[in-house]
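K.L.:
Please find the sequence and the predicted model below.
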Amino acid sequence: MPEGKIIKALSGFYYVLDGDKIIQCRGRGVFRKNKITPLVGDEVVFQAENAQEGYILEVKERKNELVRPPIANVDQAILVFSAVEPVFSTTLLDRFLVLVEFNQIKPLICITKMDLVEEGLEVEIQNYANQYREAGYEVLMTSSETAEGVKELFPYLEGQISVFAGQSGVGKSSLLNALNPMLELKTNDISSHLGRGKHTTRHVELISIANGLVADTPGFSSLEFIDLEVEDLNYCFPDIQLKSEECKFRGCLHLAEPKCAVKLAVENGEIPSYRYDHYKDFIEEIRDRKPRY
């Protein structure tokens, strides 16, 4: 039986890429019975009824799965954050990074709208970029208007399934249009009343760019730490995890424990204080989370 990858799901149809052909498929009733929903990104076995249509018979095992947006087998998340309009937020970025790390997806931080940054603010944004690089992340500075940094994105996309994510109005669709002008994805100006952009992306679809597949999504519509436990958080901050190996006590949460290497690194300026503050805030949020039954 032929195999392929779902690149779009729309109105009960799944569009399966097999080589250079796209087959419009429906799911067999057995999926509903077994409560399996095929997702964009799934590797599937299908049966072709003719050259254009067929049925999905089997969904292969997934390496990861996001609920919102509904997509599977993601290799990396391009976290798109604007330097201005809306303002750069380390709190929101760290929240995205934790969710991405928890789902075992490689993050790439992409700071957009650099053409709008005034000189004084540019130093601040560059400092943030360097601090995140020192924490172990890849960071690119881009502008969809001037094409600054856009070409540097291409090598990251090759051979990968990538999700573009970030808050509304940061320029995800504009950046994708800059990568491939043929896309002509809709973009909306930021509402001056709300201070944010409107969602313009209606469904998840994998688009071929730079020999890779890219999903333009409305971002993570849920940024809550639903499945994350306190013990997981250490592993979602690579800079904190690295220093935690030097802590005296195994299982140190870096809160009130003595001889904690992480707290010492914060005092010495090796870990930015805002990263540690976010870590503590996230622990408190997880502890205050209402139990699910």
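P.N.:
Arrived safely, thanks for sending. Numbers count the residues shown, from 1 in each chain.
K.L.:
all contacts plus neighbour counts: C-alpha atoms, from now on.
P.N.:
Noted.
K.L.:
burial of residue 289, as a residue count?
P.N.:
12 (other Cα atoms under 10 Å).
K.L.:
mind checking how far it is from residue 69?
P.N.:
22 Å (Cα to Cα, to the nearest Å).
K.L.:
same deal with residue 258?
P.N.:
Going from residue 258 to residue 69 by Cα to Cα gives 41 Å.
K.L.:
And residue 44, by the same measure?
P.N.:
Applying Cα to Cα, the value for residue 44 to residue 69 is 19 Å.
K.L.:
which residues touch the residue nearest the centre of the chain?
P.N.:
In the chain, the centroid-proximal residue (Cα atoms, centre = their mean) is residue 77; its distance is 3.4 Å. By Cα atoms under 8 Å, 6 or more residues apart in numbering, residue 77 lies in contact with 100, 105-108, 162-165.
K.L.:
adding another structure so you can compare the two:
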Amino acid sequence: MKGIIIKGIGGFYYIKTNEGIIECKARGKFRHNDLKPMVGDWVEIEVENNKGVIEKIYDRTSELIRPTVANVTQAFVVFAVKNPDINYELLNKFLLLCEYNNIKAIVCLNKSDLINGEEREYIKTKINNIGYEVIFIKAKFNEGISELNERLNDNVTVLCGPSGAGKSTLINVFSQETKMETGEVSEKIGRGKHTTRHSELLTIENGYVVDTPGFSTLDISFIEKEKLMYYFPDFEEYNDNCKFTGCVHHKEPNCAVKKALEEGKINEFRYDFYIKTLEEIGRKNKW
């Protein structure tokens, strides 16, 4: 019987199948092969005497470590436009991690009523120009939710972003049957309290959603410096046009990316983030 792991707690895995949700343990062979079942895994199970056992884990299309979830196909990157203001460096880090994990990212900007039309257009253009779709929402008032619902079908969607942006509120809006604790933003520090305790797939529309804890910092120094450029969609058409093979678009002459930057075809804030990340990777790996 085939199914998908929607939750894992204390060595037990809850598998959604055509015959309902079945509690299972995993065969010891997975542990010996250094393979642990993850939420989001498609698995083959056997049921004997009302007890389920995971026999096979199908190949994963993607694998996230924090949160621990497999086979995610898209991410709603949720930020508030105000209270707190958008931290573009943090946004860039989330987008970079989505690219690294081969996950399509859609930027969802909450509390959109706190900015005027001119500010909205400026933010939208800035993010569109680096290759990402932007959807403005007001989660507490169900505005913009229909656009997101359309994108849930046939996807495993992860919600990510800083605390206090409205991720848990958004899931409550998606499904009234899903009761999740929502946190208020701390006025003192401008961030929200973490309200999500574990990874769990929620069935919403014809797809699945997994919520994640909010983060204030993300480590991206594990990415190889030679590959970093390929996780920037706005660099794509210039990456292979440099004069020198192996150009990482930093100090090399006749660089196509730097030329595009000078011509205004690449945003300065993105290039600055790229260089900062490149140097961070260099310090971490001592090159």
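P.N.:
Arrived safely, thanks for sending. Owing to the predicted nature of the structure, the values given are computational and were not obtained by experimental measurement.
K.L.:
Which of the contacts of residue 77 of the first structure fall within strands?
P.N.:
106-108, 162-165 (DSSP state E).
K.L.:
Include distance to residue 126 of the first structure and neighbour count when you put those residues into JSON lines, please.
P.N.:
Formatted as JSON lines, these follow (distance: Cα to Cα, whole Å; neighbours: other Cα atoms under 10 Å):
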{"residue": "106", "distance to residue 126 of the first structure": "22", "neighbour count": "17"}
{"residue": "107", "distance to residue 126 of the first structure": "18", "neighbour count": "22"}
{"residue": "108", "distance to residue 126 of the first structure": "16", "neighbour count": "20"}
{"residue": "162", "distance to residue 126 of the first structure": "25", "neighbour count": "26"}
{"residue": "163", "distance to residue 126 of the first structure": "24", "neighbour count": "26"}
{"residue": "164", "distance to residue 126 of the first structure": "22", "neighbour count": "22"}
{"residue": "165", "distance to residue 126 of the first structure": "21", "neighbour count": "24"}
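K.L.:
how far apart are the longest helix seen in the second structure and its match in the first structure?
P.N.:
The longest helix of the second structure (DSSP state H) is helix 268-285. Comparison of helix 268-285 of the second structure with the first structure after fitting gives an average deviation of 0.6 Å (mean Cα distance after the TM-score superposition for the first structure).
K.L.:
Now tell me what touches that helix from outside.
P.N.:
Under Cα under 8 Å, 6+ apart, the answer for helix 268-285 of the second structure is 89, 92, 130, 220-225, 228-229, 250, 261.
K.L.:
where's residue 241 of the first structure, which helix or strand?
P.N.:
Following DSSP states H and E, one finds residue 241 of the first structure within helix 238-244.
K.L.:
ok, and for the next helix or strand after that helix, which residues are buried?
P.N.:
Using DSSP H and E, the helix or strand that follows helix 238-244 of the first structure towards the C-terminus is helix 261-267. Neighbour-count burial for helix 261-267 of the first structure, counted by 16 or more other Cα atoms under 10 Å, picks out 261-263, 265-266.
K.L.:
Would you check the span in the second structure matched by helix 261-267 of the first structure?
P.N.:
Helix 261-267 of the first structure corresponds to residues 256-262 in the second structure, going by TM-score structural alignment.
K.L.:
on that earlier part again, and which of the contacts of residue 77 of the first structure is nearest residue 249 of the first structure?
P.N.:
residue 100 (27.2 Å; Cα to Cα).
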